[in-house]
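[1] here is a sequence together with a model predicted from it:
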Amino acid sequence: MDVNGVFSFLGVLKEAFKLIPKNGKLIALVALLSVLLSMITYVALDFSILGLSQAMLSTAKSYVPRPSSFNASDPSSSTPSRLNDEFDFMREILALTFAVEIAFMFILLLIFFFTTISTILIAAVSYTGNTLSTKDLFSRVARTWTKPFLTSVYVSIHSLGFLPILVIFAAPVFIYPNIVTILITSILAIAAFLFYLYLVVIWVLAIVVSVTEEGCYGMVAMGKASELVKGQRLKGYMLTLFFILLNLIIAVVYLKISGNKIPSDSIVCGLLFEILAPLVSIYQTVAYTVLYFHCKRQHGEEAEIDIGVANYTLLPTTYPVN
């Protein structure tokens, strides 16, 4: 295996890091909006869940029998109808809690979606050596969001279709738990994981393609991404693996510190995580945008980028190399 090829993703990370300051004010604005909106959403969710939990707790306390309830002559003792009303109320609270969590999850997905589109546009424009105003950025996002949205729907369908494969691979271990099935399942799991990394590269590049290339979205964008990644698979593999491990480390550290019995430490850790997570996501998006241009260069293609200021900026096959 080519060692230089294995570590070629480091060049993408370095180039992405250097690319961010070229339109630093816009990146900072997007990052600030993403962090603030995410924090506001998380705080609102915490207060909503806390309020619902307190309502459920007070209902549960009212269910505890009072001493007088053991006196059959006491008219205020618990009756089946009263208990049914309390259980119905608790079921309503549980359903409302679930609905609130789904609603806030949808809001967070919207924040992530528009942050991703904005970051791809800024990174693509920066790669061509152009600048973009705030007005042009939001105008371009408003005109472009439908394409990456449709592509995201196709990506979600394909990613959900990958779950049955994992279930099929895991089934033999539960049916025939022995050394042979565990070994075979482990080999298949590794192969499935490598294939999943390849699919993730295609899926993410498809989003980038749908933002940067006019009239390319959905299955067309996924097909284009599949063609572009040829010759850059190892770089895409390693880049995806790097960000998977990075996000896993951040999540593990967050869970470990948030489990601390000191409330102040948990609050500080939560705030740091809510700040760090969007920043890592933005850097990851910039890195995949750089990978997209590397793939274009590999195929000797020109890139047409609608930057919202002029009609198009043609990027020649001679790309800036840092």
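    Thanks, I have it. Numbers count the residues shown, from 1 in each chain.
[2] drop to CA atoms for contacts and neighbour counts, all remaining ones
    Will do.
[3] quick one: residue 144 and residue 103, what's the gap?
    24 Å (Cα to Cα, to the nearest Å).
[4] more neighbours: which of these two?
    residue 144 (19 against 13; other Cα atoms under 10 Å).
[5] which residues in the chain form strands?
    Under the criterion DSSP state E, the chain contains strands at 303-305, 313-315.
[6] list the contacts for residue 171?
    With Cα atoms under 8 Å, 6 or more residues apart in numbering as the criterion, no residue contacts residue 171.
[7] typed the wrong thing, it's residue 273
    By Cα under 8 Å, 6+ apart, the contact set of residue 273 is 250, 254.
[8] change it to 7 Å
    Neighbour list for residue 273: residue 254 [criterion: Cα atoms under 7 Å, 6 or more residues apart in numbering].
[9] likewise for the one 5 residues further on?
    With contact taken as Cα under 7 Å, 6+ apart, residue 278 is in contact with 31, 34, 35.
[10] with residue 303 instead?
    314, 315.
[11] for this protein, what's the longest helix?
    helix 80-127 (DSSP state H).
[12] next one: it to chain centre, how far?
    Its chain's C-alpha centre and that of helix 80-127 lie 14 Å apart, by Cα atoms, centre = their mean, to the nearest Å.
[13] what's that helix packed up against?
    Here helix 80-127 touches helix 9-19, helix 24-63, helix 263-298, going by 3 or more Cα pairs under 7 Å, 6 or more residues apart in numbering; DSSP states H and E.
[14] can you redo those helices as a markdown table with distance to residue 77?
    A markdown table is the format used below for these (distance: least, Cα to Cα, whole Å):
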| stretch | distance to residue 77 |
| --- | --- |
| helix 9-19 | 69 |
| helix 24-63 | 11 |
| helix 263-298 | 40 |
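[15] any idea of the angle the longest helix of the chain forms with helix 9-19?
    90 degrees (axes from the mean of the first three to the mean of the last three Cα atoms, to 10 degrees).
[16] report the buried residues of stretch 89-98.
    90, 93, 97 (16 or more other Cα atoms under 10 Å).
[17] would you check that the second one makes contact with residue 52?
    So the one you mean is residue 93. Yes. The criterion here is Cα atoms under 7 Å, and residue 93 meets it with residue 52 at 6.5 Å.
[18] still on that earlier bit, so which of the contacts of residue 278 is the most crowded?
    residue 34 (24 neighbours).
[19] now do the contacts for it.
    So residue 34 contacts 111, 115, 278 (Cα under 7 Å, 6+ apart).
[20] how about 10 Å then?
    Counting by Cα atoms under 10 Å, 6 or more residues apart in numbering, residue 34 touches 28, 40, 108, 111-112, 114-116, 274-275, 277-279, 282.
[21] here comes the other one, which I'd like you to weigh against the first:
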Amino acid sequence: MENKSAYQEMIICKPPNLKNKMEMPKLSGLIEILKETIKILHSKNGKLIAKITSIYIIIVSLATISYINLSSFLQHDLLAKETFLILNSPTPPSYTEVYAAVKPDLVLILGLSLFLNLFTIFLYVFTMTATILASAETYSSEKATISFKELMMKVKSSIKRPIITLLYIYLIGIGLSVIVLFFLGSLAFLIENRSVILPTAVVVGILASILWLYLYVVFQLGMTVSIIEEGICGIQAIAKAGRIVKGKRLYGFVFNLVVQMANLIAVIPFMKMNTNGNQSMVYKGIALVILSSFSGILAMFFHMFYTVLYFQCNKIHGKSETGLMGVYEYVKLPYGEVAVDQDLP
């Protein structure tokens, strides 16, 4: 009985006190992350991050302006062909004849749109990877500096992982969008009063957007994990982000909400200008450059913020998680038996 009691005392341990970990995050924690983010911006690597962001803004602005001008020219050419076909035909042209006339322009417009979207996404991931790697280098050691060549080599070896993670995030986003649309369609079918459908759809849309911003904390942190940590990407990176963000998720959600509101405030005037046919292409181009600059700077700060958030979360949960996975091994033993190494004297 004494051996059995001693063994029971040996295997029974007091659970850790989780009271402090379960407390609601305070505003001071968010301010601390913002301060650390600003420190990175003022470091030597911060200048390199600013240069990369400037290059990103210039390339995106030039590519978008070129696309707008070229697509506008193609649309005018498309309308001219359709008008010419209608005026020079003795009978109204059929749909097949109109489609055959405008098909080359349609294919070209769609191809340019697809190319611009893919190019912008790749450039965004490239810039995000460079920003996070340079920020991580600074946060892990304030005196550490990295050259542009070294950074580009790191980006080259790391960029595949965030692309895979981003693909998973897109798939999850598409799935959630289908669920929301199915829910709205069901409501429209069930609600008899048609005047209530639009307000209901607006409310559901707002709630879905807030939910997405809350979920995106894990998604963006998963992108950061896949960039900084080697050999982890996709759903594994997202899962790890979900584990280590516990206790600090509210910080990311509040920050996402502020960034989204800032983007919305910046985009609305540009959309109004774009719908106004009286504005010249020069003014629209200038507005586009300003909008691209604002969005690029905001994205830079966004990625730096999540780099700091990653290190703070990893400091609390990452090490304990690694310790539990790498050190301890649990083995089920029969009740009352003690495992004894036979080689011991």
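    Here it is on my side, so go on. Given the structure is predicted, the values throughout are model-derived calculations rather than measurements.
[22] need the TM-score from the superposition.
    The TM-score (TM-score structural alignment, normalised by the length of the first structure) is 0.80; 293 aligned residues with a Cα RMSD of 3.2 Å.
[23] rewinding a little: would you turn the buried residues of stretch 89-98 of the first structure into TSV with distance to residue 56 of the first structure?
    Below are the buried residues of stretch 89-98 of the first structure laid out as TSV (distance: Cα to Cα, whole Å):
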residue	distance to residue 56 of the first structure
90	6
93	7
97	10
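[24] alignment lookup: residue 35 of the first structure to the second structure.
    Residue 35 of the first structure maps onto residue 57 in the second structure, with residues paired by TM-score structural alignment.
[25] wait, isn't that match in contact with residue 298?
    No. When contacts are counted by Cα atoms under 10 Å, residue 57 of the second structure is not listed as touching residue 298 (11.3 Å).
[26] which residues do those two both contact?
    Contacts common to residue 57 of the second structure and residue 298, judged by Cα under 10 Å, 6+ apart, are residue 292.
[27] how close does residue 243 of the first structure get to residue 17 of the first structure?
    For residue 243 of the first structure relative to residue 17 of the first structure (Cα to Cα), the value is 14 Å.
[28] kindly report the same for residue 173 of the first structure.
    With Cα to Cα as the criterion, residue 173 of the first structure and residue 17 of the first structure are 44 Å apart.
[29] who has more neighbours, these two?
    residue 173 (18 against 14).
[30] that one reaches residue 183, doesn't it?
    Yes. Here residue 173 of the first structure reaches residue 183: they are 9.4 Å apart, a contact under Cα under 10 Å.
[31] and residue 95 of the first structure? What does it align with in the second structure?
    By TM-score structural alignment, residue 95 of the first structure lines up with residue 107.
[32] residue 137 of the first structure too?
    Under TM-score structural alignment, residue 137 of the first structure pairs with residue 151 in the second structure.
[33] where does stretch 269-279 of the first structure end up in the second structure?
    The aligned range for stretch 269-279 of the first structure is 287-297, by TM-score structural alignment.
[34] in the matching stretch, what's buried?
    In stretch 287-297 of the second structure, counting by 16+ other Cα under 10 Å, buried: 287, 288, 289, 290, 291, 292, 293, 294, 295, 296.
[35] could you do stretch 110-118 of the first structure as well?
    So, applying 16+ other Cα under 10 Å, buried residues of stretch 110-118 of the first structure: 111, 112, 113, 114, 115, 116, 117, 118.
[36] in the second structure, what range does that stretch match?
    The aligned range for stretch 110-118 of the first structure is 122-130, by TM-score structural alignment.
[37] picking that back up, of the strands of the first structure, which approaches residue 219 of the first structure most closely?
    strand 303-305 (19.3 Å; Cα to Cα).
[38] roughly how far out does that closest one sit from the chain middle?
    26 Å.
[39] report the separation between the residue nearest in space to the middle of the first structure and residue 136 of the first structure.
    By Cα atoms, centre = their mean, the first structure has its centre lying nearest to residue 112, at 6.7 Å. Noted for residue 112 of the first structure: a distance of 20 Å to residue 136 of the first structure, by Cα to Cα.
[40] likewise for residue 240 of the first structure?
    31 Å.
[41] trace residue 60 of the first structure over to the second structure, please.
    So residue 60 of the first structure corresponds to residue 82, using TM-score structural alignment.
[42] ok, the closest residue to its match other than its chain neighbours to residue 7 of the second structure distance?
    Leaving aside its sequence neighbours, residue 82 of the second structure sits nearest to residue 98 (Cα to Cα, 6 or more residues apart in numbering; 6.4 Å). Residue 98 of the second structure sits 87 Å away from residue 7 of the second structure, going by Cα to Cα.
[43] and if you look at residue 198 of the second structure?
    On the measure of Cα to Cα, residue 198 of the second structure and residue 7 of the second structure end up 67 Å apart.
[44] rewinding a little: so the match of residue 60 of the first structure touches residue 102, yeah?
    Yes. Counting by Cα under 10 Å, residue 102 is a contact partner of residue 82 of the second structure at 7.0 Å.
[45] mean shift of stretch 264-275 of the second structure relative to the first structure?
    Comparing stretch 264-275 of the second structure with its match in the first structure after superposition yields a mean distance of 2.4 Å (mean Cα distance after the TM-score superposition for the first structure).
[46] again, but for stretch 170-183 of the second structure
    Mean deviation for stretch 170-183 of the second structure: 1.8 Å (mean Cα distance after the TM-score superposition for the first structure).
[47] mind listing residues that contact that stretch?
    Contacts for stretch 170-183 of the second structure (Cα under 10 Å, 6+ apart): 165-169, 184-189, 201, 204-205, 208, 212, 215-216, 219.
[48] list the buried residues in it.
    For stretch 170-183 of the second structure, burial by neighbour count (16+ other Cα under 10 Å) applies to residue 180.
[49] next: stretch 199-211 of the first structure.
    199-211.
[50] that stretch corresponds to what range in the second structure?
    Using TM-score structural alignment, stretch 199-211 of the first structure pairs with 215-227 in the second structure.
[51] average gap between the matching stretch and the first structure?
    Compared with the first structure, stretch 215-227 of the second structure is 0.7 Å away on average (mean Cα distance after the TM-score superposition for the first structure).
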